[in-house]
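Enquirer: model the following, please.
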Amino acid sequence: MAISVGDTLPEGQLIRIGNKGPEAVSISDLTKGRKVVFFAVPGAFTPTCHSAHVPSFIRTKSGFDVKGVDEIVCISVNDPFVMKAWGEATGAANAGISMLADADGSFTKAVGLDFTAPPAGLFGRSKRYALYADNGVVKTLHQEESPGTCEISGGEALLAAI
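Expert: Got it, this is the predicted structure:
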């Protein structure tokens, strides 16, 4: 069952590349007493994710700051090295967006937003969504019907909704 508004985000571990290599980031530590925007994509460097979804949050970062959002996190079922490289390639890292890996897809499965699309070569990936959580509780959730579109899950749409 997919997560919905009013639910508390499940505990999970995401991974980032820090100064000393890969490091785990717990969802509870990330969200405790904080306002956090999460947006998830089917895959780093994939067309819609690279040319639409990440850029929409780069464009709207200052608007989220004004609304008191403490952090914007991009999640993908990729390894942390790919997420680091993708953050650098898109400018997301320089914009202050955290690029975190859900390497084994466990968080994506825990929120019930995983999918598989063999014709596209996508296995165990995340549906495209964006959510706003306050102290770990989902306040706003926008999920795309198709992984190839980025309309209601883009930065502008989520910013307007919070």
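
Enquirer: please count neighbours and contacts with C-alpha atoms only from this point.
Expert: OK.

Enquirer: tell me how far the residue of the chain positioned farthest from its centre lies from Gly21.
Expert: Within the chain, the residue lying farthest from the chain centre (Cα atoms, centre = their mean) is Pro119, at 23.7 Å. Taking Cα to Cα, to the nearest Å as the criterion, Pro119 is separated from Gly21 by 34 Å.

Enquirer: second input sequence below; structure requested for side-by-side comparison:
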Amino acid sequence: MALDVGSKVPSTKVKLVNAEGVKDIDFADLVAQGTSVIFAVPGAFTSTCHLNHMPGYIGHSADFKDAGVDRILCLSVNDHYVMQHWGEQTGALGFVDLIADGNADLAKALKLDKDFSAAGFGTRYVRSSLLVKDGVISHVEIETVPGEVVVSGAPHMLEEAKKNQ
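Expert: The predicted structure follows:
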């Protein structure tokens, strides 16, 4: 189960992929100030992630800004090359910043990791979303049905962001 509401986001080294390029960062520093909406996907370019999850956040990016969200972040256990290409292919760069967590260190620290070895994928994120304010988790959602994007999707998280303004 994910870290509890009220927990500080863990300090973990990852790669930030955005419109400016790729940069090594500490995730806790990135979300230390302001409001962040974060969604985690099992993998870039996978059908549900690519066709359903990411497009919703791109399409609602202005609505999130209007609701006081400073940044939208997508987490995945893929390397930064894959994440950069995915960001380019989806048009996410400039709207959604991508976090390449190639070794699943952040996934494990957030307790959002799942073993997908039976499918040949290794450790991945569970499909989930978080609202983080000034480095503290204020809301967590985890999908319970594989392949569905309901509670971790942009419309639901937009409503949560509006409630937590």
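
Enquirer: before we move on, back to that, part of a strand, is the residue farthest from the centre of the first structure?
Expert: No - according to DSSP: H, G, I helix; E, B strand; the rest coil, the state of Pro119 of the first structure is helix, so it is not within a strand.

Enquirer: contacting residues for it?
Expert: Neighbour list for Pro119 of the first structure: empty [criterion: Cα atoms under 8 Å, 6 or more residues apart in numbering].

Enquirer: ditto for Ala2 of the first structure
Expert: Val111, Gly112, Leu113.

Enquirer: kindly report the same for Leu106 of the second structure.
Expert: Pro10, Thr12, Lys13, Val14 are the contacts of Leu106 of the second structure under Cα under 8 Å, 6+ apart.

Enquirer: you'd agree Ser11 of the second structure is up against Leu30?
Expert: No - contact between Ser11 of the second structure and Leu30 fails when scored by Cα atoms under 8 Å: they sit 9.7 Å apart.

Enquirer: just give the closest residue to Lys32 of the first structure, not the sequence neighbours.
Expert: Asn135 (5.0 Å; Cα to Cα, 6 or more residues apart in numbering).

Enquirer: the one you found corresponds to which position in the second structure?
Expert: Counting by TM-score structural alignment, Asn135 of the first structure corresponds to Asp134 in the second structure.

Enquirer: thought that match was touching Gly34?
Expert: Yes - with contacts counted by Cα under 8 Å, Asp134 of the second structure reaches Gly34, the gap being 5.1 Å.

Enquirer: between those two, who's got more neighbours?
Expert: Taking neighbours as other Cα atoms under 10 Å, Asp134 of the second structure and Gly34 compare with Asp134 leading, 17 against 14.

Enquirer: scan the first structure for its longest helix.
Expert: Ordering each helix of the first structure by length in residues (DSSP state H) puts helix 54-66 first.

Enquirer: how close does that helix sit to the second structure?
Expert: For helix 54-66 of the first structure, the mean deviation from the second structure after alignment is 0.7 Å (mean Cα distance after the TM-score superposition for the first structure).

Enquirer: now do that helix: which elements does it pack against?
Expert: Judged by 3 or more Cα pairs under 8 Å, 6 or more residues apart in numbering; DSSP states H and E, the packing partners of helix 54-66 of the first structure are helix 92-95, helix 155-161.

Enquirer: Val41 of the first structure: which of the ones you listed is closest?
Expert: Closest approach to Val41 of the first structure among these is made by helix 155-161 (12.8 Å; Cα to Cα).

Enquirer: tell me the buried residues in the closest one?
Expert: Within helix 155-161 of the first structure, the residues scored as buried using 16 or more other Cα atoms under 10 Å are Gly155, Glu156, Ala157, Leu158, Leu159.

Enquirer: can you lay out the residues you listed as JSON lines showing distance to Pro42 of the first structure?
Expert: Formatted as JSON lines, these follow (distance: Cα to Cα, whole Å):
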{"residue": "Gly155", "distance to Pro42 of the first structure": "16"}
{"residue": "Glu156", "distance to Pro42 of the first structure": "19"}
{"residue": "Ala157", "distance to Pro42 of the first structure": "19"}
{"residue": "Leu158", "distance to Pro42 of the first structure": "18"}
{"residue": "Leu159", "distance to Pro42 of the first structure": "21"}
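
Enquirer: follow-up on the earlier one: the second structure: matching residues for the longest helix of the first structure?
Expert: Against the second structure, helix 54-66 of the first structure falls on residues 54-66 (TM-score structural alignment).

Enquirer: quick one: the strands in the second structure, in order.
Expert: Along the second structure, the segments classed as strands by DSSP state E run 13-18, 21-26, 35-40, 71-76, 97-100, 113-115, 123-125, 128-133, 136-142.
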